[in-house]
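1. Sequence plus predicted model, see below.
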Amino acid sequence: MSDKNLSRRAAAEISFNGINITSSIRPYLLSMTYIDNEEDETDDLQITLQDRESIWLEKWLTEAVDAAASAPGSAPGGYSVGDIVQFTGSFHYISSTDDAGYTAIPGPAQITLSNPGSKHPWHLIHTDNTSNVYGWVNEGDFQGMDGNGSENNSSAGLKIDAVIVRENWNSDGKDKLLPCGQFELDSVDASGPPATITIKATSLPFGAQIRQTKKSHAWEACSLSGIAKEIARSNGMVCMYESVGDPFYARLEQVKTSDIAFLSTLCHDAGISLKATNSILVLFDQAAYEAKSPIFIIRQGKNGGYTKYKMNIGTANTKYSSCRVSYVDPSTGRCIEATARTEDYNADAKNNQQLEISAKVSSIAEAKALAEKHLRLHNKYAKTATFTLPGNPDLVAGVTILLEGWGAWGGKYIITQANHSVSGSGYTTQIKLRKVLEGY
């Protein structure tokens, strides 16, 4: 809680390898930007520092990176980074040394960092929706889950945790947190004048094994969820499979392809979205996310609450009015096919475009479902919009909002990217939207 009599403010809490450096970095911090993506892209973090005295260039950053490179991936007590455990406590903390914590719900979680000897020596991230634990916890606040451990493939890179704290925003003394997640150092840029240091970090580093190692592997009698869980396990991650559909494959060949590229191809072919964040692979059905109730309304006009906007109706790519999926069973010669159509489909229109997909399906129902997903995949960016607003932690990728009074652009949209930035000018949120597709 904040003092109701103080002006509203937003601040960035930053930890390097589990050590809260917020007070040390605050005099130099020019801005921190967190980019949250809905699918396909990694989440990113960018920290910009003023370095007039060359402290970061000549000493501090080098020491931090060197310390991270020698940091172990495990800690005493029988647990290691990457293990899946059952969180049993009731609080989590922004850093391993904080005094004040926030309420957390028990449930399964993954150990993502350790800081032996600190007040809260373990960093946990929940692995499903039963828990919300996302931070540092006490030694006795979790227990092992037999048979659910994962391989320790923690990177030697510098781990950066960030949280945006919005304080007394509505003059009610209440604070609101946006846990940005855990990132790994990706690059450092020095420029000037004026002398600045830009630290860039990502949720899935380019050098990570899941992105870099080319593999050849035969997958037999397996489902998409099974493949995703095995890829996650072998790369020290966990998997959240949130799609009702789960394609089954008699045999697949992964030939000299990285795990993430192979999994991404399977997901696109199946019409399922993929996101890699915070040591978690998330596979989900966009239609289910789009069906959720809007959490926010942007009304056109001077009282709309936005500072900038931009809208577009795309014509670069053809909008398909229908999609047909077909498959000829080689053993029987039987053709299985189904067609999905847009909600405003007009059979008499002369400019109808049909998307043709050839894919293995076992029933007409499966063909219809796949046709709907591919039609959605190709049409989903027909209407887009971008808004810049005062900082709002609720506006994250994957939630839906309503646009009211915007004419042809009115209706329900889903956030494809949320850009949260804290600087000396305040806290702003820029959201990129696409129109929710209805009827298919």
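-> Yes, it's here. Residues are numbered from 1 along each chain as shown.
2. only C-alpha atoms for contact and neighbour calcs from this point on.
-> Noted.
3. Show me where the stretch 151-300 of the chain has its strands.
-> Remark: strands of the stretch 151-300 of the chain, listed N- to C-terminal, are 159-167, 175-191, 196-202, 215-223, 238-242, 248-257, 273-277, 280-284, 297-299; assignment by DSSP state E, counting those that start in this stretch.
4. Included below, for side-by-side comparison, is a second structure:
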Amino acid sequence: MKTSKISKEIPRKVEPQIKINRKKTPKEITNRIQEIEYVDPATGESDSLDITFSNADKSFILGKTSPKKGDKISARLYLFNWQYLEEKIDLYLGSFTLDDVSISGRPLIAKYSALSIPSKTSFKNTPRSKTWKSTTLKAVGRSIAKRYGLEFVYDSGAVIKIKSIKQSSQNDCEFLYALAKKYGQGMKVYCGKIIIYSKAKYEAKKSLVTYKETDLISWSFNDSIYKTYTGAKMKYTNAKSNKTYTASVGGGSRILHINEKADSKADARLQAIAKLNEENETATTMEIEVKPNPKLIATGTLTITDMGQVNGKYFINKITHTINRNGYTMKLEIRKIQKRIKK
């Protein structure tokens, strides 16, 4: 229940809750957490969670039931007095598979690193070779998700047809990321789900928050014309005729040249548009540190105002949450949303 706005005398408080194999970690153990780092990327990599314990109980770190690779970890943060007195916010970070364990002594320190990938390690570790024929990006994603018992979400209006594509000694995670990227889509693995989404659709969403310069704890800004383009030309070879063709998109003087495989001219144009817009995404970028805001998520957008040429709407590429004895910090990597070239 909301009461009065929080005063400066009432400190905000963060309490982590960790579950290992669905079993809640006792408070006397969570009190020994030295640091939690949670990284929330928009695409291209899995969410990650690092938890460091200092001077924790030996039986927890070295005992028979101590956390081991492959264990399931879930984490959440309870935020108290965040905006209002007696307010409690439940910020769920996600479910993860323990990927790496590092222990040292003395003092006894243990660091557990986990990724938001299925417990079946073959998703990221086992190379596969297969030729996918007469399919779609959505169908490929659904098939791979089903193999690992994951929910599949296709949040894109585009029906991306694929006549034929080879998965050559690639693990399923790597292959699907690359395939989504090839056609201008983002992909995120989170909470037992594979989500493929339209970058353009997510860029069009309403800003989660608006910041002025005085709202930022620290910031850096970069605006570059290097590796930005007004058009693209893609050379591709037709598999049946073995002839080479060229597909062009956009125009102007700064042309991106691409050599890739394509099923047809339409397929080549689709790939060229995706690659062109991907290159242009990095034209204007920022790194900012802000007061932790549970509304902010990677794939969301925010607005910068009252900062001159920095002003604009930005896409959130990555958020790094760090919780330690010095407090809770949130650092964001963001990019200014550019006008997309569509044809």
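-> Nice, thanks for sending it over. No experiment lies behind these values; they were computed from the predicted model shown.
5. What's the TM-score once they're superposed?
-> Structural agreement between the overlaid chains, expressed as a TM-score with TM-score structural alignment, normalised by the length of structure 2, amounts to 0.86; 336 aligned residues with a Cα RMSD of 2.9 Å.
6. Save the strands of the stretch 151-300 of structure 1 as CSV, and put in mean neighbour count too.
-> Formatted as CSV, those follow (neighbours: other Cα atoms under 10 Å):
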stretch, mean neighbour count
strand 159-167, 22
strand 175-191, 19
strand 196-202, 21
strand 215-223, 12
strand 238-242, 21
strand 248-257, 13
strand 273-277, 22
strand 280-284, 22
strand 297-299, 16
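7. Helix or strand: which one has residue 59 of structure 2?
-> Under the assignment given by DSSP states H and E, the secondary-structure element containing residue 59 of structure 2 is helix 58-62.
8. before we move on, the earlier item: next, format the strands of the stretch 151-300 of structure 1 as CSV and append distance to residue 369 of structure 1.
-> Formatted as CSV, the entries for the strands of the stretch 151-300 of structure 1 read as follows, by distance: least, Cα to Cα, whole Å:
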stretch, distance to residue 369 of structure 1
strand 159-167, 39
strand 175-191, 34
strand 196-202, 34
strand 215-223, 17
strand 238-242, 16
strand 248-257, 15
strand 273-277, 15
strand 280-284, 15
strand 297-299, 31
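9. tell me the helices in structure 2, going along the chain?
-> Assignment of helices within structure 2 using DSSP state H yields the ranges 27-30, 58-62, 122-125, 137-147, 172-182, 199-203, 265-280.
10. of all those, which lies closest to residue 305 of structure 2?
-> In this view, the helices of structure 2 are compared for proximity to residue 305 of structure 2 by Cα to Cα, and helix 199-203 is the closest at 17.4 Å.
11. okay, that closest one sits on what stretch of structure 1?
-> Mapped onto structure 1 with TM-score structural alignment as the criterion, helix 199-203 of structure 2 occupies residues 286-290.
12. Hmm, residue 109 of structure 2 is touching residue 53, no?
-> Yes. In this structure, residue 109 of structure 2 sits in contact with residue 53. The criterion is Cα atoms under 8 Å, and the distance is 5.6 Å.
13. out of everything not next to it in sequence, what's closest to residue 272 of structure 1?
-> For residue 272 of structure 1, the nearest residue in space outside its immediate sequence neighbours is residue 285; the separation is 5.4 Å by Cα to Cα, 6 or more residues apart in numbering.
14. I should have written residue 293 of structure 2 there, sorry.
-> With Cα to Cα, 6+ apart as the criterion, residue 293 of structure 2 has its nearest non-adjacent residue at 7.9 Å, and that residue is residue 330.
15. Residue 221 of structure 2 pairs with which position in structure 1?
-> Checking with TM-score structural alignment, residue 221 of structure 2 has residue 311 as its match.
16. If you tally nearby residues, what's the number for that match?
-> 15 (other Cα atoms under 10 Å).
17. Aligned against structure 1, show me the partner of residue 112 of structure 2.
-> That one, residue 112 of structure 2, aligns with residue 199 by TM-score structural alignment.
18. go on, residue 30 of structure 2?
-> Looks like residue 30 of structure 2 aligns to residue 26 there (TM-score structural alignment).
19. Report the contact partners of that match.
-> Residue 26 of structure 1 sits next to no residue when contact means Cα atoms under 8 Å, 6 or more residues apart in numbering.
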